[in-house]
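>>> sequence unknown, structure follows:
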C-alpha cells in the first residue's frame, strides 16, 4: 500500500473498503485518492496490447450498446518488461471533497462523510481541468508518489471508453467466457443490488450514495455500474456492426445511474450526453453524472523506446521460421523492396509501398491468430497433463486399497475360514482391480493426448515462438496452482526433448507425469 504520511482525512471516508494493494495518492490539505491496478498483459513486446470485444450481443439499442472490437494497454510495468503492462483506475468515483480541495482550496474543517458523494453536475471540461490541476499538484508537491513511465512521470486524466468498460467488466481478473456476460460475476448468495446502485426500491431508488457504499467488482473497483453515471474522455460515436462509427458526437457517459432500472444497467450501457444545453445555451451539467480518473503515462517516453517500437512492429509482421512458407514470404517482401528501389517515379514507389504494407498487415493479422491458437494449445496441454496426474493419483489410491486394505481382509477371511465373507472380499477386490485398470487406461489416454499436443506444437512452430507464448501464459498457469505449474515446466522439457530427438518419447512422458503424482501422494 502507498504511504499515507501527511494524509489527515479519515480513511474510512476516502477509502471505505481498503485493500493491501491499493495505490493511495495524496491530495492538498491532507486529502487522498485511491487507485487500483488494471492489468493489460500482452505478448507482443513494446507495441503489444490486449484485444477486447466490448458492447453487448442482443441489446435493444445496438447503435448505442452493440458489440464492437477494440484494444487496451497500460503504460506501467513493475520490472520494466513490456509484456506486463497495466494502468491505474480510481477505486471510487470522484468525490465532492476531492474535487473541491483541488479546485477551491482547503476547507475550514476536515471533510465529513457526506462530502464524499460523487461530484456530479460538472462539465467534462471541468473534470479535465481537475485532472490537470491534480496532476500538477502531485508533480510539484509529491512527485515520489507518481509511478514512473520510462524517463517520464505519470499523470491523471479521464479514462477512455475502452479502459472504462474493460475495467467495469473485471479486466483480466475475469475468465474470458465470463467477460462477455452482461455484468461481472458475483459470488453465490449475493445480490446485484449489493454491487449496483440502481433505480429499484431495493436499491438506490433515485438517490446517489457516498463512494464505496457497494461491494467491489473483480478488480476491486466500486460503483462502476449505477450510482452516478461516469463521463469518459472519448467523444461519443455510434456503434456500426462491430466497430465505432466514424462521426464523433457529444460526450459519453457510462454505466447508468441511481435512477436507471437494474434491467437497463450492464457493462455495455452507454449514452450520448450533449455538451451544451440547447435551452439555456450553457454547458450541460448532469446532476446524475460524475467521473473517475485513471493514472496514465506517455506512449513514447524516450528515443530508446521509439527504437523498440520500430523493432516490435517489424517483428510482428515476420513469419514464423518454422513454417514452410516463411522463406517465400520473406522473398516477396525483399523483391518488393528491390522493385521500389529500382522504380523510376514516386507514383510507382508509392504503389509498391502500399502493396508491401497490405502484405504486412495481413501477416500481422495471421500472426495474431496464430499466437492465440498457440496459447490455447499450450493451455490445453497443461490441462491434459493435470488430468493425467489426477488419474494417476486416483490409480495409486486404488492400488493401495487393493494391496493393503483388501489384502488384509482377504487374509483375515481365509484364516477365519469364513467363505461367505471371503467371496465378498474377492468380489470387492475384482471391482477395485477393474476400477484401477480403467483409471490406468484413462491416464494413458491422457498421456497420448498430451504427447500429440507436444508433437503438433513442435512440428508446426519454432522454439522461439513457443518459448515466447509459454512465458506469456506462465503467470496465469502459476495462479492455478502448483500442479499445473509443474505441468507447464514438464511441457517445456518435453518440447525441448522433442526438438532434440525428432520425436516424442511417450513412455518417458508417462513416467514424468507419474512422478508428479507420486510426489503429490507422498505429501
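Structure received. None of these values were measured; they are calculated from a predicted model. Residues are numbered from 1 along each chain as shown.
>>> CA atoms for contacts and neighbours, from now on please.
OK.
>>> list the buried residues of stretch 501-508.
504, 506 (16 or more other Cα atoms under 10 Å).
>>> contacts for it?
The contact list for stretch 501-508, computed with Cα atoms under 8 Å, 6 or more residues apart in numbering, reads 447, 448, 451, 454, 455, 494, 497, 498.
>>> hey, which helix is longest across this structure?
Of all segments of type helix in the chain, defined using DSSP state H, the longest is helix 346-400.
>>> packing partners for it?
Applying 3 or more Cα pairs under 8 Å, 6 or more residues apart in numbering; DSSP states H and E, we find helix 346-400 packed against helix 303-316, helix 326-342, helix 419-460, helix 463-479, helix 482-501, helix 506-522.
>>> mind putting the contacts of stretch 501-508 in JSON lines, distance to residue 485 and neighbour count included?
Listed next are the contacts of stretch 501-508 as JSON lines, based on distance: Cα to Cα, whole Å; neighbours: other Cα atoms under 10 Å:
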{"residue": "447", "distance to residue 485": "17", "neighbour count": "25"}
{"residue": "448", "distance to residue 485": "20", "neighbour count": "18"}
{"residue": "451", "distance to residue 485": "18", "neighbour count": "26"}
{"residue": "454", "distance to residue 485": "17", "neighbour count": "22"}
{"residue": "455", "distance to residue 485": "20", "neighbour count": "18"}
{"residue": "494", "distance to residue 485": "14", "neighbour count": "22"}
{"residue": "497", "distance to residue 485": "19", "neighbour count": "15"}
{"residue": "498", "distance to residue 485": "20", "neighbour count": "19"}
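>>> out of those residues, flag the one nearest to residue 309.
Set against residue 309, the nearest of the contacts of stretch 501-508 by Cα to Cα is residue 454 (32.5 Å).
>>> how close does the closest residue in space to that closest one that isn't next to it in sequence get to residue 445?
The shortest distance from residue 454 to any non-neighbouring residue, by Cα to Cα, 6 or more residues apart in numbering, is to residue 495 (6.2 Å). Applying Cα to Cα, to the nearest Å, the value for residue 495 to residue 445 is 19 Å.
>>> here's the one I want to compare it with:
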C-alpha cells in the first residue's frame, strides 16, 4: 500500500500562505514517484510537491538493541578508505515489538524538490519532467540546509503526517554512512551472503539498476531519477547517477575501525562518470569542504535524505537508557547468571566494591576503568552469543524443513514398495529397484535426523531460554524482510522442540520426526 500524505499539508499551506495558493498546484505523481510500489510513504513538500520514502527497517526491540552488519570491502587497494569492519545500525521509530525504522528517500532529491523547499514561500513555476533530474552542485552545507528547511516546513505544515517516536516528531537529515551502506546493500531484504557481496542482487544485469560511465549507460550525463530498477529495499539510483552526501565527515579505515582524524565530507555510491567495474556498495570518497575560498560543489554530487528521530525522546526514554546501560555486560543478566549465584560471583560487583572502598584515587580510577573494560568485553561476548544462537535456530528450521521433505519422500516410496510386494511382485527387478531407492532415502533421512537431533541438543544446552526467545523474534524479522516468511512454521516447530528438550531433557527423535512429517 502506498500512503499519500499530501492533502492535509497542502490545506495547511493554503491557510497559512494564501498569497501563494495559486502557485501551489499539486504535482503529478510522475514528478516525485515515477515507480510507485507497495510500502511507499509520501510526505508533502512546499509548493504542492511531495517526496516518496521507503522504510529502512532494522530488527530491534529496546533502546539499546542494535543490529551488527559488516560494511566495507576486502580489497587491499581500497582498504585505506573502505576496509571491511563491523558496524551497528538501528532505527528511530518503533514498528511493532520487534523492529524499528527510519524513512529513507526512495529517489535522489530532484531539482524540482530542492527548488520547492528552498523557495522560501515564493514558489517557482510548476516543474516540468526535466526537473526530475537529481539536484547537483551541492556543498555539504547546502545539503544540511535543505534538510533543515524541509524539517521546519514539515513540522509547521504537516506535523500530523510525520512519523513519531514516543510522541516526538521526526525530522529530515542526511543519512549516516552506516545507514546509507546498509540500505545500499539491501538491508534486511538481502540474505547475509547477498549483503556481503560488492553489489546488491542485479538479476537483469547492472545496466538495468545503475547509471555508470559509458555509452551503454549514462553516456556522460545525469539521468532522470527512477528510470531504472530499484534495489531490494525499493530504493532507486542508490548506486550511480550522482554521488550522495553522508552526514558525518571522512575518516580513514584502520583495519577493524575508523581512524581518529576527522577530515572533509563523504560521498557514497559512485556517479554517472564512475566505471562499471568500480561500482560497489562500499564506494566512499572524501571531498573537500572548500574549493579555494568557496564551498566545494560538483556536477556529480547530489543527496538523498532520511527522516529520523532523537534517541532520548522523553524522560521515560532517558530512564530506559540509563537502565539499559546498567545491564550492558552485566554478569547478573538472566542468561549469564548461575542459578545459585552470590553477589561475590559477579566480578563487576566485586570491582565496584573495591573501587568504592579504595582510599587511593589512582587505584580507584584504575579499578573503575577495569570494570568498564570488562563490561565491554562481556557485552561483545553476549553479542557473539546472540548471533550464534540465531544461526542455530535458523539451521534447525532448515534441517526441519529437509526432514519434512525426506519423511514424505520415504513414506511415498514405502507405500509403492509395499503395494508391489502385496501384489505378488516381490522378486520383480523393478520392485528391488524400489527397495534399493527406499533404503538409500531412509539412510539419508536417518542421517539428517541424527544431525537435527545433535544440533537441537547443542542449541538447547548452549543458550538460555531468554536468549533463544529474543533471537527467534529477530530471526523472524530478518526472514520476513528477505521474503522467507513461509519458514515461520518451521522456526516455530524447531523452537518448540528446543524448548521441550530444555524442560525435560528427553531425546525424542521419533516424535520430532513425526512432527516434521505432519508439516505441509
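Now that the structure is in, tell me what you want to look at. Since the model is a prediction, treat every value here as computed from it, not as a measurement.
>>> rewinding a little: more neighbours: which of residue 495 and residue 445 of structure 1?
Remark: of residue 495 of structure 1 and residue 445, residue 495 carries more neighbours, 21 against 14, as counted by other Cα atoms under 10 Å.
>>> hmm, back to that, what's the closest of the helices and strands packed on helix 346-400 of structure 1 to residue 215 of structure 1?
Per Cα to Cα, nearest to residue 215 of structure 1 of those: helix 463-479, 23.7 Å.
>>> who touches that closest one?
Contacts of helix 463-479 of structure 1 (Cα under 8 Å, 6+ apart): 42-43, 83, 320, 371, 374-375, 378-379, 457, 484-485, 488, 492.
>>> which of these lies closest to residue 51 of structure 1?
Among those, residue 42 lies closest to residue 51 of structure 1 (Cα to Cα), at 9.2 Å.
>>> and that closest one, what's its match in structure 2?
Using TM-score structural alignment, the partner of residue 42 of structure 1 in structure 2 is residue 60.
>>> cool, and residue 183 of structure 1?
Under the alignment (TM-score structural alignment), residue 183 of structure 1 maps onto residue 199 of structure 2.
>>> OK, contacts around the most centrally placed residue in structure 1?
In structure 1, the centroid-proximal residue (Cα atoms, centre = their mean) is residue 172; its distance is 1.9 Å. Neighbouring residues of residue 172 of structure 1 by Cα under 8 Å, 6+ apart: 38, 39, 40.
>>> next, the buried residues of stretch 363-375 of structure 1.
Neighbour count says stretch 363-375 of structure 1 has 363, 364, 367, 371, 374, 375 buried, by 16+ other Cα under 10 Å.
>>> which part of structure 2 matches that stretch?
Under TM-score structural alignment, the match for stretch 363-375 of structure 1 is residues 378-390.
>>> the matching stretch vs structure 1, mean deviation?
In the superposition against structure 1, stretch 378-390 of structure 2 averages 0.8 Å from its aligned positions (mean Cα distance after the TM-score superposition for structure 1).
>>> which residues sit against that stretch?
Contacts of stretch 378-390 of structure 2 (Cα under 8 Å, 6+ apart): 328, 329, 330, 331, 459, 463, 467, 468, 471, 472, 475.
>>> same check on stretch 158-173 of structure 2?
With Cα under 8 Å, 6+ apart, stretch 158-173 of structure 2 has contacts from 5, 8-9, 12, 43-44, 92-94, 144, 147-148, 150-151, 154-155, 247, 305-310, 313-314.
>>> let's see that with 6 Å instead.
Here stretch 158-173 of structure 2 makes contact (Cα atoms under 6 Å, 6 or more residues apart in numbering) with 9, 93, 147, 151, 305, 306, 307, 308, 309.
>>> which one of these is nearest residue 294 of structure 2?
residue 147 (20.9 Å).
>>> which one in structure 1 is aligned with that closest one?
Match for residue 147 of structure 2 (TM-score structural alignment): residue 131.
>>> against residue 2 of structure 1, how distant is its match?
20 Å.
>>> these two: who's more crowded?
residue 131 (22 against 13).
>>> what's the next secondary structure element after the helix or strand containing the more buried one?
Assigned by DSSP states H and E, residue 131 of structure 1 falls within helix 124-141. For helix 124-141 of structure 1, the following helix or strand on the C-terminal side (DSSP H and E) is strand 148-149.
>>> what range in structure 2 matches that next one?
Under TM-score structural alignment, the match for strand 148-149 of structure 1 is residues 164-165.
>>> check the mean deviation of that stretch from structure 1.
Averaged out, stretch 164-165 of structure 2 is 0.9 Å away (mean Cα distance after the TM-score superposition for structure 1).
>>> which one in structure 1 is aligned with residue 346 of structure 2?
Under the alignment (TM-score structural alignment), residue 346 of structure 2 maps onto residue 331.
>>> number of residues surrounding that match?
If we define neighbours as other Cα under 10 Å, then residue 331 of structure 1 has 11 of them.
>>> who touches stretch 6-25 of structure 1?
Here stretch 6-25 of structure 1 has contacts from 1, 2, 30, 31, 32, 33, 34, 35, 36, 113, 212, using Cα under 6 Å, 6+ apart.
>>> swap the cut-off to 7 Å and go again
1-2, 26, 30-36, 110, 113, 116, 145, 212 (Cα atoms under 7 Å, 6 or more residues apart in numbering).
>>> ok so, going back, what's the helix holding residue 131 of structure 1 packed up against?
helix 96-103, strand 155-157 (3 or more Cα pairs under 7 Å, 6 or more residues apart in numbering; DSSP states H and E).
>>> right, I'll call it a day here.
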